[in-house]
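Student: Predicted structure and sequence below. I'll ask about it afterward.
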Amino acid sequence: MSEGTATRVDCHVKILDERIVERAIAANLDAIVYAPHFTRLPEIRRTAAAYSSEELTVVPAREVFTGSWRNRKHVLAIGLEEPVPDFIPLETAMAEFERQNAAVLAPHPEFATVSLNESDLERFEDVIDAVEIFNPKHLPSHNRRARELADQISCTPFASSYAHLPRTVGVAHTEFDESVDDEADLVDALRDSVSRRVVHQNGRRRWQATAGELAHLGYENTWKKVDRLFLSGTEPTHPDHIAYDGRFDDVAVY
């Protein structure tokens, strides 16, 4: 990375197609982090590479669902070399991220029933590299609490669109005070706590995004969805999948 060049990164999007790329470029973003649910790392990498260009870097990442569906914690890892499954204990996932020297991010802390809480952040403060203090799915009270938590463990912040819907892309991003040209650069920027600014909209578009994303959240949190996508068989990110070579058999919660 070279000094003196700011880089605008949406640090967490769940969807990726031509519309997402067009919206990201129109919003003057330099990079987005692509971390879809229940998708193995090799597939994420292939998709990210297919949509990357000189105009927009797409960085592959995994938002791992740790714990059981009813007591799950989401953790975002960037820079993984080896795949990590969903539905393993939080401490197992954190140890694996640390072993691989990945950048570890805490998305949407204390939000709904899917997030790291104050106790988790304090327990793993030496592993976590950044805490999300804004995304448009949050209400203002959630963002204030997230900032408090980041300050409490003296952790650098980040923001993202956390887009599950195309129109949300561009509503929020993180602006780093160095150039970020690829995945390795972003991992370094996060792990080295490079100075940054959280940037987001506050007008009509932001609140439209909030309304749309919160409506979408209902589906995201249904047992019917996880049963169909994940527990009905050995899906790609199930700990028992052959891709994990039995390494997580003893700790899988399902």
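Tutor: Looks like it arrived, so ask away. Numbering: from 1, shown residues only.
Student: Only C-alpha atoms from now on, for both contacts and neighbour counts.
Tutor: Fine.
Student: Just the element for residue 131, please.
Tutor: Secondary structure assigned from DSSP states H and E places residue 131 in strand 130-134.
Student: Pull the distance from that strand to the chain's centre.
Tutor: Centre-to-centre, strand 130-134 and its host chain are 10 Å apart (CA atoms, centre = their mean, to the nearest Å).
Student: same question, stretch 15-35
Tutor: 15 Å.
Student: Stretch 153-160 now?
Tutor: The answer for stretch 153-160 is 13 Å, by CA atoms, centre = their mean.
Student: Structure two is appended below for comparative analysis:
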Amino acid sequence: MTSEGYAVDLHVKVLDEAVVRRAKDRGLDAIVYAPHFTRLPQIEKRARQFSDDELTVVPARELFANSWQKRRHVLAVGLDEPVPDFLTLSATMDELRRQAAAVLVPHPGFLSVSLGLDEIRRYQDTIDAIEVYNPKHLPHHNRRARRFASETGLPTFTSSYAHLRKTVGEAWVEFERPLTGAGEIVDALRAGEKRRVLRREGVGHQLRCALEFAHLGYENTWEKFDRVMLQGTAATHPDHVAYGGEFDDVKVY
């Protein structure tokens, strides 16, 4: 914990020794690790591998609800059981409520992949926080996100949303009290505990934001989805054997 508070980067996609070093160098106490198309047990195992006394790595899933063309991203922190991608949005939210996970809205209203204001209002009793600054956003995206938070009265957060290692720690939240382990971080999110929403400034930050935005090109293509999800049964596809048909009645593929 720094003198300013307990610092958490609430959403990163990459995790290795270099990421851990960067997180520590930037004064973070924890990062939330939520890679795409990776099952929860694998994420949990990797989070344990890279956690130590200086840095807590919290396993999470950024779930893709609905179809690829109408997908809605929902960040779930504190899952007890695996949840696949490409369920209906209502089924995804029902499952997160059942598991009492912390439910965060990353990059709200962004492009065609995010929860809009109407959807946030519909699930407001389930959602624990809205992201109001994201390095992939342009300024008007951040203004819209802040408006969503203001109109709903939901707590706010930020994250690096790092798909690139050097973006880790570009944006973070600081809780007022020390938190011990992933469980307390989840509890703090669900309780709406006070936090500061912080980010770096300057040319270096702007450059890293630009590089992250450029990374969107491939990340959101149909070709990627076809390669990852449709050319065989991917790890987070509802048809994967690991889910045992549990979600067959609420899947969209």
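Tutor: Arrived safely, thanks for sending. All of these numbers come straight from a predicted model, not from anything done at the bench.
Student: After superposition, what is the TM-score?
Tutor: Remark: TM-score between the superposed chains equals 0.97 [TM-score structural alignment, normalised by the length of structure 2]; 252 aligned residues with a CA RMSD of 1.3 Å.
Student: what sits up against the strand holding residue 131 of structure 1?
Tutor: 104-109, 143-144, 146-147, 150, 155-160, 172, 190, 193, 198, 200 (CA atoms under 8 Å, 6 or more residues apart in numbering).
Student: from the residues you listed, which ones fall inside helices?
Tutor: Under the assignment DSSP state H, the contacts of strand 130-134 of structure 1 contribute 143-144, 146-147, 150, 190 to helices.
Student: In those residues, find the pair that's most separated.
Tutor: Farthest apart among those by CA to CA are 144 and 190. That separation is 21.5 Å.
Student: More neighbours: these two, which one.
Tutor: More crowded of residue 144 of structure 1 and residue 190, by other CA atoms under 10 Å: residue 190, with 24 against 13.
Student: Helices of structure 2, start to end?
Tutor: 17-25, 40-50, 89-99, 117-122, 139-152, 181-191, 202-214, 216-219, 222-225.
Student: of all these, which lies closest to residue 58 of structure 2?
Tutor: Nearest of those to residue 58 of structure 2, taken as CA to CA: helix 181-191 at 5.3 Å.
Student: Just want the angle from the closest one to strand 129-133.
Tutor: 90 degrees (axes from the mean of the first three to the mean of the last three CA atoms, to 10 degrees).
Student: Now helix 181-191 of structure 2 on structure 1. Mean distance?
Tutor: Compared with structure 1 after the fit, helix 181-191 of structure 2 shows a mean deviation of 0.8 Å (mean CA distance after the TM-score superposition for structure 1).
Student: Tell me which residues are up against that helix.
Tutor: Applying CA under 8 Å, 6+ apart, the contact partners of helix 181-191 of structure 2 are 56-58, 77-78, 101-103, 128-129, 179.
Student: go with 6 Å
Tutor: 58, 78, 102, 128 (CA atoms under 6 Å, 6 or more residues apart in numbering).
Student: ok, the closest residue to residue 177 of structure 1 other than its chain neighbours - how many residues close by?
Tutor: Of all residues not flanking residue 177 of structure 1 in the chain, residue 6 sits nearest, at 4.5 Å (CA to CA, 6 or more residues apart in numbering). A count of nearby residues for residue 6 of structure 1, using other CA under 10 Å, gives 18.
Student: now residue 125 of structure 1
Tutor: 16.
Student: ok, it to residue 105 of structure 1 distance?
Tutor: Distance of residue 125 of structure 1 to residue 105 of structure 1, given as CA to CA, to the nearest Å: 11 Å.
Student: Check residue 51 of structure 1 too.
Tutor: 23 Å.
Student: and those two? which has more neighbours close in?
Tutor: Neighbours per residue (other CA under 10 Å) separate residue 51 of structure 1 from residue 105, with residue 105 holding more: 25 against 16.
Student: tally of neighbours for the nearest residue to residue 93 of structure 2 once chain neighbours are set aside?
Tutor: What sits nearest to residue 93 of structure 2 in space, not counting adjacent residues and going by CA to CA, 6+ apart, is residue 126, at 7.2 Å. Applying other CA under 10 Å, we find 19 residues neighbouring residue 126 of structure 2.
Student: How about residue 183 of structure 1?
Tutor: So residue 183 of structure 1, with other CA under 10 Å, has 19 neighbours.
Student: now residue 69 of structure 2
Tutor: 11.
Student: now the one 3 residues further on
Tutor: For residue 72 of structure 2, the count of nearby residues is 26 (other CA under 10 Å).
Student: Tell me which residue of structure 1 matches up with it.
Tutor: Using TM-score structural alignment as the criterion, the counterpart of residue 72 of structure 2 in structure 1 is residue 73.
Student: and if you look at residue 124 of structure 2?
Tutor: By TM-score structural alignment, residue 124 of structure 2 lines up with residue 125.
Student: How about that match, nearest residue that isn't a chain neighbour?
Tutor: Per CA to CA, 6+ apart, closest to residue 125 of structure 1 is residue 153, 6.5 Å.
Student: Please report how far that neighbour lies from residue 126 of structure 1.
Tutor: 9 Å.
Student: just checking, what's the longest strand in structure 2?
Tutor: strand 56-65 (DSSP state E).
Student: Check which helices and strands it sits against.
Tutor: In terms of contact count using 3 or more CA pairs under 6 Å, 6 or more residues apart in numbering; DSSP states H and E, strand 56-65 of structure 2 is assigned the packing partners strand 30-33, helix 40-50, strand 72-77.
Student: Can you tell me which of the ones you listed is most buried?
Tutor: Among those, ranked by average contacts under mean count of other CA atoms under 10 Å, first place goes to strand 30-33 (a mean of 27).
Student: Report all helices and strands that it contacts.
Tutor: Using 3+ CA pairs under 6 Å, 6+ apart: strand 30-33 of structure 2 touches strand 6-12, strand 56-65.
Student: hey, which of the ones you listed is tucked in deepest?
Tutor: Among those, the stretch with the highest mean neighbour count (mean count of other CA under 10 Å) is strand 6-12, at a mean of 27.
Student: how far out from the middle of the chain is that strand?
Tutor: The answer for strand 6-12 of structure 2 is 10 Å, by CA atoms, centre = their mean.
Student: This completes my enquiry, with thanks.
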